[in-house]
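# No sequence on hand, only this structure:
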């Protein structure tokens, strides 16, 4: 609430004029604050500062229009109020983004030093992000200044038409993560991949972004080519003991298979339960054909021993065994770690459950903490969160700040929007249209204002014109040249020009004018 000092009649009078125009919010939250400064000995005027809640820009504008040219109680008739409006806006640059764009940001901010009526302030937040606050005397100035800054904060959306989705998603694999880190370090850029939308953004200077894009696309295509030379021995339509049968038929070094496919350089990966083919990829169909014959011949010979020493994942003898805390089933420790890493790469694998036949109990958090390092556990949590958001059918979304880990619940289309204040990057987001939060303004109207900063010029044109008013229902500018005081706005409402009261029908408006204003 407003702190009024004893004897500060001017502050009290200003607040009484402004407070009715403020929305009815929590009484513990201040919508505005009035401060009157004592005049200096040679001053011919008094100065006052009114701070409005940053989300109440429309209410603030109406309040200033209300007190402009007004004479407060206790003042002389010529002591009229003159208002000067200042508009604030802020942007958040997450720490990894700021690290690669700091030089560009410095150049943009240096150009702002020559703009009249503009001030800016860049501060580091508690979590390492940087918040840029802009202050200007016109919304058009704020919009023009924000444009290059928003482009910088969004990075460049990469056109990856040459990459098939399977190759693009390799960026989430162990090799892809290592590749991304290497390119980021080499090119001094920052790369963000949004799995649900398959969007890839790169932050940095234009020339470094171009270099990073070229290297990333080439590397992912090469990695995808390598992945195509893998013959899996584990899958939904394959017998669970296929790898055992392959080893039994061809030996652990696959010598028997190499003899059947001359020229094939084959290697068995027991951890991933797959055959890797190096060299001529034209030999892959023949290798797949032979392994399929083994699968068909062994599908009726599968013997599973529920109490035996074999690991339910690799179907081999348990090595470095680990017993799950919940269901007490025994696995190879490395097989469980691989199951977790596979879930990180393929986010449809959540929740992670026991692979023992007939079990399916979720693996407990205490097991993950024992099996995984802290870094790998963080990756698992992030992948789990991404899988949850992706499976929510649009109910939840990630914070729009680049690489921000926070999520919020999307507002119901039939209800008003609520603000989401991110605890990680401190940004305020509208949960309905997912832009900056804009209280008391519809999402459609805010998009218009955001896309058309020239609306400020229209407001300037309206000032001082008695024949120009705004519809109190939709805010549309109305100019009355002649005729009666009944106006029909473009929004369909009928308006009394004298008092701007709104009616649904024209007859209601005419009855009002005859009764209240005694004329039409």
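Ah, there it is. Keep in mind it's a predicted model, so treat the numbers as computed, not measured. Numbering: from 1, shown residues only.
# can we go C-alpha only for contacts and neighbour counts from here?
Will do.
# Give me the most central residue, this structure.
Centroid-nearest residue in the chain: residue 400, 1.7 Å away (criterion: C-alpha atoms, centre = their mean).
# all helices of the stretch 201-350 of the chain, in order?
Along the stretch 201-350 of the chain, the stretches classed as helices by DSSP state H, counting those that start in this stretch are 206-227, 242-250, 255-260, 284-298, 333-345.
# Dump these to TSV, plus mean neighbour count.
Formatted as TSV, the helices of the stretch 201-350 of the chain follow (neighbours: other C-alpha atoms under 10 Å):
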stretch	mean neighbour count
helix 206-227	17
helix 242-250	19
helix 255-260	15
helix 284-298	16
helix 333-345	20
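# burial of the closest residue to residue 17 other than its chain neighbours, as a residue count?
Nearest in space to residue 17, with sequence neighbours left out and distances taken as C-alpha to C-alpha, 6 or more residues apart in numbering, is residue 67 at 7.4 Å. Residues lying near residue 67 (other C-alpha atoms under 10 Å) number 17.
# got the contact list for residue 67?
17, 18, 81, 83 (C-alpha atoms under 8 Å, 6 or more residues apart in numbering).
# try this one next to it:
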């Protein structure tokens, strides 16, 4: 037997602060009972499982700061003894079907609750014996959840007021992943809430005005510090979604715009610093015979790279446009008539037995010999491995004729622990991308786990050990017990069509969402000062800005929009 108390606060932040403090370990036990404390939008808390002898003075002494302005009491849950309650519960359970074994009550700590476990002979009887509750858990990155907090909090309030669906996020300090639970009494509003939350979790994909920003620079491990610093300076979290080669942005609209502008500017800067010189057959022969050594001597090993793996063959110049022109001049000195003469002196050193690095075609610095007996500069082998985009990484010895896969034991000698791990991860990602009909990544944003795809005839559930979500390995959606993949897809399409109809209706009737709480507002007539009936926000209908009072709204409309 227990009571429920309702606490009202004069500000919403006070209610949430009190809730946060009562959720701390050992802070929700009162008079030997573990209290059920839930937030009730707006500015209220509900406290359940209170002892019948609890009074307001005693409760107020227990409650953390800030104190509530008002405490009201709910009715008693019942007037039965614990024994009578157990007997009634067991009788009700038996009325739903045949029990496999007798129900045995299990009193919980403090004696405030008793758990009864009932096992039925049929699953249908077990489902009928409980009050239906639709519940969905989404596993999310803790950093993403923190970044969308300002957008998620008003959404939680809105969905509770309009659809009576609750959204609860779990705080796991120091953990990479946490969970968001969405639950209510019927499927449709829960599915609608899930769609809204997932939209926030997906973030906004960074674009350059024509399409997603996909420059490879942004998806290298070495770029993470650059992106973290850029995001922090504008209050935006930037997530490298390397699986889809896009950047996801989380934050306010203005911050995201500034980050996108900075990313586009960086792309332009990278293009100015990187130039490609295509090698025609004669220039390629000149470079391979030793001409590339002239290029390295002129510009330095760090500025130029000879790419004879991809087509067309090329020299990549990381420098100014003048550097690229200098490379072209060196190559232009090669003509068909003089090629043999120009390369004769260059190849003498090789004929004399001098070993050349197959990347820079100069004598190896800090040499490392591979299993296939070709000597590389230590830095050149590191560069080849860290920038590899095809696997296995192959030896470039003998003018790339060797083509033997590099052994991991050789690679491990020159790469740092982080570089070695990144190479393995990049290799795995390349393998998975090349087999899209065999493997699929976990659907949780920022989760790097993957699973093998199963057929529609024999789907199975993948329980991700990284983010703890469950996925159907055939249709890649959440578990849909009792429905085939096709039926589940049809239900989801129907839900999306309803959302599209609602969006079109709102556009046709100029219905806008309150910028503070998200409740839809329709302007029938009158001036352009609107007051939200849900959160009482004062809104300028011209620009949808929220202000603190009606007078301030009228002054804003007159000064900014020259009218009311």
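Alright, I've got the coordinates. In this text, all values refer to a predicted model and were calculated from it rather than measured experimentally.
# Work out the TM-score between the chains.
The TM-score (TM-score structural alignment, normalised by the length of the first structure) is 0.61; 388 aligned residues with a C-alpha RMSD of 4.6 Å.
# List only those of the contacts of residue 67 of the first structure flagged as buried.
Neighbour counting by 16 or more other C-alpha atoms under 10 Å classes 18, 81 among the contacts of residue 67 of the first structure as buried.
# From the contacts of residue 67 of the first structure, pick the one nearest residue 439 of the first structure.
For the contacts of residue 67 of the first structure, the minimum distance to residue 439 of the first structure (C-alpha to C-alpha) is 18.1 Å, reached by residue 18.
# Nearest to residue 146 of the first structure among the helices of the stretch 201-350 of the first structure would be which one?
Taking the helices of the stretch 201-350 of the first structure one by one with C-alpha to C-alpha, helix 206-227 is closest: 18.7 Å.
# Residue 108 of the first structure looks like it's in a helix, true?
Yes. Looking at residue 108 of the first structure with DSSP: H, G, I helix; E, B strand; the rest coil, it is inside a helix.
# ok so, going back, now, among the contacts of residue 67 of the first structure, which is nearest to residue 372 of the first structure?
residue 18 (58.6 Å).
# thought that closest one was touching residue 63?
Yes. If you go by C-alpha atoms under 8 Å, residue 18 of the first structure and residue 63 touch, sitting 5.6 Å apart.
# Just give me the neighbour total for the aligned partner of residue 458 of the second structure in the first structure.
Residue pairing (TM-score structural alignment): residue 458 of the second structure is matched to residue 416 of the first structure. Neighbour count of residue 416 of the first structure, defined by other C-alpha under 10 Å: 14.
# residues near the residue nearest to residue 416 of the first structure when sequence neighbours are not counted, how many?
Nearest non-adjacent residue to residue 416 of the first structure, counting by C-alpha to C-alpha, 6+ apart: residue 432, 7.7 Å away. Neighbourhood size, residue 432 of the first structure [other C-alpha under 10 Å]: 20.
# Now do the helices in the stretch 1-150 of the first structure.
Under DSSP H, counting those that start in this stretch, the stretch 1-150 of the first structure gives helices at 9-18, 57-67, 95-112, 139-154.
# The last one packs against which elements?
The helices and strands touching helix 139-154 of the first structure, judged by 3 or more C-alpha pairs under 8 Å, 6 or more residues apart in numbering; DSSP states H and E, are strand 87-93, helix 95-112, strand 130-136, strand 199-203.
# Please repeat the previous calculation with a cut-off of 10 Å.
In terms of contacts (3 or more C-alpha pairs under 10 Å, 6 or more residues apart in numbering; DSSP states H and E), helix 139-154 of the first structure is packed against strand 87-93, helix 95-112, strand 118-124, strand 130-136, strand 199-203, helix 443-451, helix 455-462.
# Mind putting the ones you listed into TSV with distance to residue 486 of the first structure and mean neighbour count?
Listed next are those as TSV, based on distance: least, C-alpha to C-alpha, whole Å; neighbours: other C-alpha atoms under 10 Å:
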stretch	distance to residue 486 of the first structure	mean neighbour count
strand 87-93	35	19
helix 95-112	47	15
strand 118-124	42	14
strand 130-136	38	18
strand 199-203	52	20
helix 443-451	25	14
helix 455-462	20	12
